[in-house]
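S.K.: one predicted model, sequence on top.
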Amino acid sequence: MEDVYIVMLVALFALAITDLVVGVSNDAVNFLNSAIGSKAVPLRTILIVASIGVAVGAIFSSGLMEVAREGIFVPGKFYFEEIMIIFMAVMIADILLLDFFNSIGLPTSTTVSIVFELLGAAVCVSLLKIYYSTGDYSTIYEYINTAKATQIILGILLSVVIAFTVGTVVQYFSRLVFTFQYEKKLKYVGAIFGGLSFTAILYFILMKGLKSIAIIPVEVLDYINNNSLVIVVVGFLIFTGISQLVITYFKVNILKLIILVGTFALALAFAGNDLVNFIGVPIAAWQSFEIWQSAYQATGVLPNELLMDGLTGKVQTPVFLLLLAGIIMVITLWFSKKAMRVTDTEVNLARQSEGSERFEPNFISRGLVRYFILAGNMVERVIPTSFSEKLSEKFRKKELVSRTKQMDAPSFDMVRASVNLVVASILISIATNLKLPLSTTYVTFMVAMGTSLADRAWDRDSAVYRVAGVINVIGGWFVTALVAFMGAATFAAIIYFGGIIAIAILVLLAVVLIVRSAVVHSRKVEEEKKLKRYNKSDIVTINEITVETSENISSVIKGINKMFTKTVDNLGYHDLNKLKKNSKAIDKLEEEIDELKGNIFYFIKSLDDDSIEASKFYILILDYLQDMVQSIGFITRTSYNHVHNNHKNLKFNQVRELKGIDVKLQSLFDDIQHIFDTHKFGNIEGVIAEKQQLLDHVSELIEKQITRIRTSETSPKNTKLYFGLLLETKDLIASTMSLLQLFREFNKEAKQTINY
């Protein structure tokens, strides 16, 4: 009997290690995004500082371990056997949930997930206990610590509002003081800003956090509590003086120091608050096992007979477990690719500049933006014009005159990064010291969104996309709570009835899904690398335009070539599933063109003054590429809809004729791709000469179909499809040849001034 629970404990700690990995991959966004987005220091330095913060912060987390034991449910109402079922269900659900969010690159809350998983599993087991005993479901409240659970949930929700509001206000006044041309201002107010930042971090991170460390003498803690005001005032004066010394004599940008210290502080606060989310449950299970083992040795009580009152109260977590967890978190921080993917999401939403937007607008984001535009217009009418102009001057951004600077520029400046880190770390530390496990993800994300709003990063051109992104992320948070509750409840029910066999199956399922997720993610990363073409920040001359355009054409031609062949083959076999995949794959081609067209503004601004004609050439090339993609999109989607609607198959002769076109097109596109891959542009003439023959062939097939209609064709839907495919193929060929002719003319002109 004892062996079964030892195996369960081993499984729980193994799951905890995995949970640490997937959890840190998601939560790295909390303390890395500001430093990475501002590009204040190299990434390696950021990771070193964050690693130290995580390792130290792991020691601060002991007090919050009580949440896993008694924060959500009443342990005295559950037997040891039931407690282990709850903990096992929670860990399996947590790993799968967090890994899913990591894979799609969205930041979610490890705190919310663990709280609702504990709640879901506990509610499930409580309902089963009631069903097999009294049947009075109104007593469910006796099993759940409703007061504490409500406090935690309300604290999490309230933290979202507070974080956004505080971030917005602090950043607004910081920007009024520093403006976007903050370099000169740092000489005068940088020291005070540094003094305030370092003092706040000292007070909330160190002074308030020391009481969580058992090895600190009581006398030291009493002295700090009794002299807090004096320590803060003296600390402010000392840090202000040091900041002024660093600025004046060492010529160091004080904002960089604030960002480094803030990264350390936020990493420390993250580990102190969130470590319970990853190892709190296994430690609580271990402590439960020790309680039962002692009772079993003394009285022989069975696992289904011992109520777990012993979990109530404060139990110190062994320091070596905290340090081990910290080491695992640090290793994950350095080697997790998914962590960088999640970080990219928040940095992208908070960036100051324009660029490619990840999220599509929705009716909520459009409505909110429209409302705030109207509200802003009303406020402008009330505020005097002179005062409004002075405020606007404070928020005037530096002009980026070239796309090279645009591509290399930080997502936001160091003033905003400093505010993000200091405000978020203080808010998280306050909650940690109040024993409230708020969501560090929610706090850091909403602080970042608040500061970006205050910085006017969301202008008319980007606001609808950014707001949509925020809505998607926040929507994901609610999904987190619902899925965590239902998932843990489901797993608890399965384990309750299935026992050790169910546990083995669920653990195996979790391992398989995690491995599969890792493989899929690696493939996705490789695909994204392949899609990254020529470095657009280097395109400033005609020669570089030619190289860039060649790669664009080759990439699109390759995609169209494969898609036409697949569509013809799958249409011939009437294969609905493959045609559906083809239809979805067209979206990627369309996104490539949209991304290229989205960069036209920066492309034109980056060109040499004598390259105006090159701008026109580039725009026309993209227009032809778009026409080609639209043609293959029509061919693919029309074929899919025909099969999806269960219309008659094309006749054998029609399929054979389409395959004949495919063979000729494949040869043509292979030649074109080879030309642009090898830059042998002299061969364009030969390809263009073949165009009329191919067009004539398509025209002959159109005439054949007309004859069929008059003699043997009986399906109007087949006729519509076949004519549509042939006519769109003609448009595809025509657009391709127009593109080649344009490139040929541009290449001839370029040769007059450039030696290849």
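M.R.: Nice, I can see it. Residues are numbered from 1 along each chain as shown.
S.K.: going by C-alpha atoms from here, please, whenever you check contacts or count neighbours.
M.R.: OK.
S.K.: other residues contacting stretch 536-554?
M.R.: Stretch 536-554 is touched from outside by 403-405, 407-408, 533-534, 603, 606-608, 611, 614, 618, 621, 625, 672-674, 676-677, 679, 747, 750, 754, with contacts defined as CA atoms under 8 Å, 6 or more residues apart in numbering.
S.K.: one more time with 6 Å
M.R.: Taking CA atoms under 6 Å, 6 or more residues apart in numbering as the criterion, the residues outside stretch 536-554 that touch it are Thr404, Met407, Tyr534, Ser606, Leu607, Asp608, Gln673, Phe676.
S.K.: got a ChimeraX select line for the buried ones in these?
M.R.: Buried members of the contacts of stretch 536-554, defined by 16 or more other CA atoms under 10 Å, are picked up in ChimeraX with:
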select :404,407,606,607,673,676
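S.K.: out of the contacts of stretch 536-554, which comes closest to Ile557?
M.R.: Proximity of the contacts of stretch 536-554 to Ile557 (CA to CA) peaks at Gln673, which lies at 6.5 Å.
S.K.: in a strand, that closest one, correct?
M.R.: No. When DSSP: H, G, I helix; E, B strand; the rest coil is applied, Gln673 is found to be helix, with no strand at that position.
S.K.: distance of it from His679?
M.R.: 10 Å (CA to CA, to the nearest Å).
S.K.: got it, and Leu506?
M.R.: Using CA to CA, one gets 55 Å for the distance from Leu506 to His679.
S.K.: neighbour count for the two, which is higher?
M.R.: For Leu506 against His679, the residue with the higher neighbour count under other CA atoms under 10 Å is Leu506, and the figures read 19 against 15.
S.K.: for the residue nearest to the more buried one when sequence neighbours are not counted, helix, strand, or coil?
M.R.: Of all residues not flanking Leu506 in the chain, Ile92 sits nearest, at 7.4 Å (CA to CA, 6 or more residues apart in numbering). Secondary structure for Ile92, judged by three-state DSSP, is helix.
S.K.: and here's the other structure:
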Amino acid sequence: MGDIYIYMLIILAGLAITDLVVGVSNDAVNFLNSAIGSKAISFKTIMIIASLGIALGALSSSGMMEVARKGIFNPGEFYFDEIMIVFMAVMITDVLLLDFFNSMGLPTSTTVSIVFELLGAAVCMSLLKIGESETETFLDLGKYIASDTAIEIVSGILLSVVIAFTIGALVQFLSRLMLTFNYSKRPAFLAGIFGGLSLTSLYYFILVKGLKGADLGALNFIFDYTTEVYTTLGYGFIFWLVFSLIYVYVLKWDIYKLIIILGTFGLAMAFAGNDLVNFIGVPIGAYDAYNVWSAAGSPADFAMDALAGQLPSQRWLLLLAGVVMVLTLWFSSKAQAVVKTSVDLARQDSGTERFKSNALSRYLVRYSILAAEGVQRIMPAKASAYISKRFEKAPSLGIVSKNADKPAFDYVRASVNLMVASILISLATSYKLPLSTTYVTFMVAMGTSLADKAWGTESAVYRIAGVLNVIGGWFFTAFSAFTAAAIFAYIIYWGGFYAIIGLVVLAVVLITRSFIMHKRSQTQQKVTDELQKAESNTIQGIIEESSETVATVFKRARDMYSNTLEGLITQDLGSLKSGRKATKKLAVEIDGLRNNIYFFIKNLDEKSIGASKFYIDVLGHLQDISQSLEYISRSSTDHINNNHKSLKFTQIKDLKEIIERIQKIFDDSKKIFKSKEFSGLEKIIYEKRELLQLVDSKIEKQVKRTKNTDESPKNTTLYFGLLLETRDLMNVTIQVAEQYYSEYDASRFDNEESE
């Protein structure tokens, strides 16, 4: 019998490693987003600092391990075999749930997931025990669940959202009042004061409060001198203030970079200290339970009262987990997608927004504007003018950066993000409260971005919609975690070890499938030619730069058009759906180029107005091409998806002739734009006009067929739509070619005149 539990412990160990990998991929956003978003230090340096923080923080998490084994349920009410079922169901659920969110590129709370998984599995097991009892009823459920502790944990998690957002906004508002956006021009002593306060906070709450519970062996004597809070803070502030002033005045170094470096280290350490329980707390609880059960002689019915008491910490397991977390941080590509979501929602400048607005975000923005106007009316004019002046953006140098890799926000905001989040998480860890690091860091970042007026009228609805989506994902996490863990516990209870094997195999298959799909999407992104923004300020330069984009659009348009119609002819719904995604992606990329027009025009000098008109016209034509491709793809997909009649033989024959001609024209055009030999466009323009005549002849043939034969209405509507949209597609393509040819001809004429 004991062999089964050995196998279960081995499976739990494997799940723990997997959970660490997917968990760190999800939670990397917690301690990387501020440093990455500010571009204060190189990415490699960020990773090294975060790795050191994680390694040290893993040692401080020993006290948090108690939450997994006694924080949600009363272990004394369960037998050993029942506890093992709960732990096994929790770990399988956790791995699958976190991998799902990572694949979606959304940050979710590992704390919420583990808490509600433990709650769901424990409730399920409790109800099964109640159902088998002749004396107990549903009202006895409270005997099995540690309701007071569970409610404290859940309410603390929810309350952290409000606290983190509020404190983040308040501290950022005060910091910006003191330092302004032009902080590098402010008196150096202000930077020293800000540095003193920031470093004191990081010193006390990270090193003193955060590491005090760590089992550091001989080094524990360090904390004997930090028992007096006010004394420690007072002396700490004096030391760090003097240090900051020397750093700024004498060494002439950037104190904000130092805060970001130490803040990243501290936040990574706080993350490991608080969140390690989410990944290995359950397996360690199972290991402790097995040791207690084995020491008692492995009885059949053995109550797990011992789990409610103090058990020795498994320091070697904590160190091993820290190593796995560090390796994951370096080698996980999914973490980057999750980081991008948080950075995009907090960035200072407007641009292409990831999320679409919804009714609730529009409602909140509309009434927030009204409330702000009301506050503005009652505020004294001098106070209002003073605050507005402090929040004026630093003057631009005349050139607006179009680089997508530019900093999302400045050093001051990054410093506040790291300082406030570190303090809140470390404070919770010192009280052994599993605060959601995702909730805290995300909401602090949102609060500071709001205080910094990053959510302007052009971006607020999209940013708020993004925040609502992420928060909605957290509630979905709670519901999914509770339900799935309860279901898995029920299956394992009745299916035994065979059910465990089946569920583990299912988890392996799904995670492997997710890994393969993620790798495939990465490969496709590398293979797919991305559209490039133009940066030149002359027509000749725009022709050179944008010709690459036009060549890319022609190449992708050729593939989309031919693949869509081939899929329609063969009634291949999978191919049609893939084509639909491709057309949507092209449309989004072209929209991104159009959204960049503001920055493009800002960079032009007065002599280059013609270049802006040329580029705007080009982008307008490319958008028309994408819209035609979207219509052709959508109508073809809907036709097959609704099981309408297939195309007739004569229609297929005509379409294949058109496909062949269009492929040649797009291929020739792509080569010309790629090589920038625009003299060949004259021939292409002539060929495209011939194709238009061919399409018109096919339309006339279909009209005659419709009048003389019994045609399907849906079939006829689709076919006419395809031909008409093909004609529009070719018309726009001709306009692009003619535009480039005329500008090329004019510039060649100007060159001859100058000679």
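M.R.: Arrived safely. Note that the coordinates shown come from a computational prediction; the quantities given were computed from them, not determined experimentally.
S.K.: for Ala489 of the first structure, pull up the helix or strand it's in.
M.R.: Using DSSP states H and E, Ala489 of the first structure sits in helix 463-531.
S.K.: that older thread, neighbours of the residue nearest to Leu506 of the first structure, how many?
M.R.: The burial metric for Ile92 of the first structure, expressed as a neighbour count using other CA under 10 Å, is 27.
S.K.: counterpart of it in the second structure?
M.R.: For Ile92 of the first structure, the equivalent position in the second structure is taken to be Ile92, counting by TM-score structural alignment.
S.K.: swap in Asp671 of the first structure?
M.R.: Counting by TM-score structural alignment, Asp671 of the first structure corresponds to Asp668 in the second structure.
S.K.: run a quick neighbour tally on that match.
M.R.: Asp668 of the second structure has 19 neighbours, counted by other CA under 10 Å.
S.K.: gap between the closest residue to it other than its chain neighbours and Phe31 of the second structure?
M.R.: Nearest in space to Asp668 of the second structure, with sequence neighbours left out and distances taken as CA to CA, 6+ apart, is Ile684 at 7.4 Å. When CA to CA is applied, the distance between Ile684 of the second structure and Phe31 of the second structure equals 54 Å.
S.K.: ok, now Asn563 of the second structure?
M.R.: Distance of Asn563 of the second structure to Phe31 of the second structure, computed by CA to CA: 44 Å.
S.K.: neighbour count for these two, which is higher?
M.R.: Neighbour totals were compared for Asn563 of the second structure and Phe31, and Phe31 leads with 30 against 18 (other CA under 10 Å).
S.K.: does that one touch Ala268 like I think?
M.R.: Yes. Under the criterion of CA atoms under 6 Å, Phe31 of the second structure is in contact with Ala268, at a separation of 5.4 Å.
S.K.: counterpart of Asp696 of the second structure in the first structure?
M.R.: Residue correspondence, TM-score structural alignment: Asp696 of the second structure in this structure matches Ser699 in the first structure.
S.K.: tell me the secondary structure at its match.
M.R.: The assignment at Ser699 of the first structure comes out as helix when based on three-state DSSP.
S.K.: for Val230 of the first structure, grab the count of nearby residues.
M.R.: Other residues within reach of Val230 of the first structure, judged by other CA under 10 Å, total 11.
S.K.: equivalent analysis for the one 10 residues further on, please.
M.R.: Here the neighbour count serves as a burial measure; for Thr240 of the first structure (other CA under 10 Å) it reads 23.
S.K.: how far away is the nearest residue to Ile662 of the second structure once chain neighbours are set aside from Asp668 of the second structure?
M.R.: If the residues on either side of it in the chain are set aside, Ile662 of the second structure comes closest to Arg558, at 7.3 Å by CA to CA, 6+ apart. For Arg558 of the second structure, the distance to Asp668 of the second structure (CA to CA) stands at 11 Å.
S.K.: same thing with Ile114 of the second structure?
M.R.: Separation of Ile114 of the second structure from Asp668 of the second structure (CA to CA): 57 Å.
S.K.: cool, and Gly466 of the second structure?
M.R.: Where Asp668 of the second structure is concerned, Gly466 of the second structure sits at a distance of 43 Å (CA to CA).
S.K.: ok, now Glu373 of the second structure?
M.R.: Counting by CA to CA, the gap from Glu373 of the second structure to Asp668 of the second structure is 58 Å.
S.K.: go on, Thr637 of the second structure?
M.R.: In this structure, Thr637 of the second structure and Asp668 of the second structure are 28 Å apart, going by CA to CA.
S.K.: one more: Asp452 of the second structure?
M.R.: Taking CA to CA as the measure, Asp452 of the second structure and Asp668 of the second structure are separated by 51 Å.
S.K.: now Lys39 of the second structure
M.R.: Taken as CA to CA, the span from Lys39 of the second structure to Asp668 of the second structure is 43 Å.
S.K.: cool, Met517 of the second structure as well?
M.R.: Relative to Asp668 of the second structure, Met517 of the second structure is positioned 34 Å away (CA to CA).
S.K.: also Arg556 of the second structure?
M.R.: For Arg556 of the second structure, the distance to Asp668 of the second structure equals 13 Å [CA to CA].
S.K.: swap in Leu97 of the second structure?
M.R.: According to CA to CA, Leu97 of the second structure and Asp668 of the second structure sit 48 Å apart.
S.K.: do Lys648 of the second structure as well
M.R.: When CA to CA is applied, the distance between Lys648 of the second structure and Asp668 of the second structure equals 30 Å.
S.K.: that older thread, just give me the match in the first structure for the residue nearest to Ile662 of the second structure.
M.R.: Applying TM-score structural alignment, one finds that Arg558 of the second structure aligns to Asn561 in the first structure.
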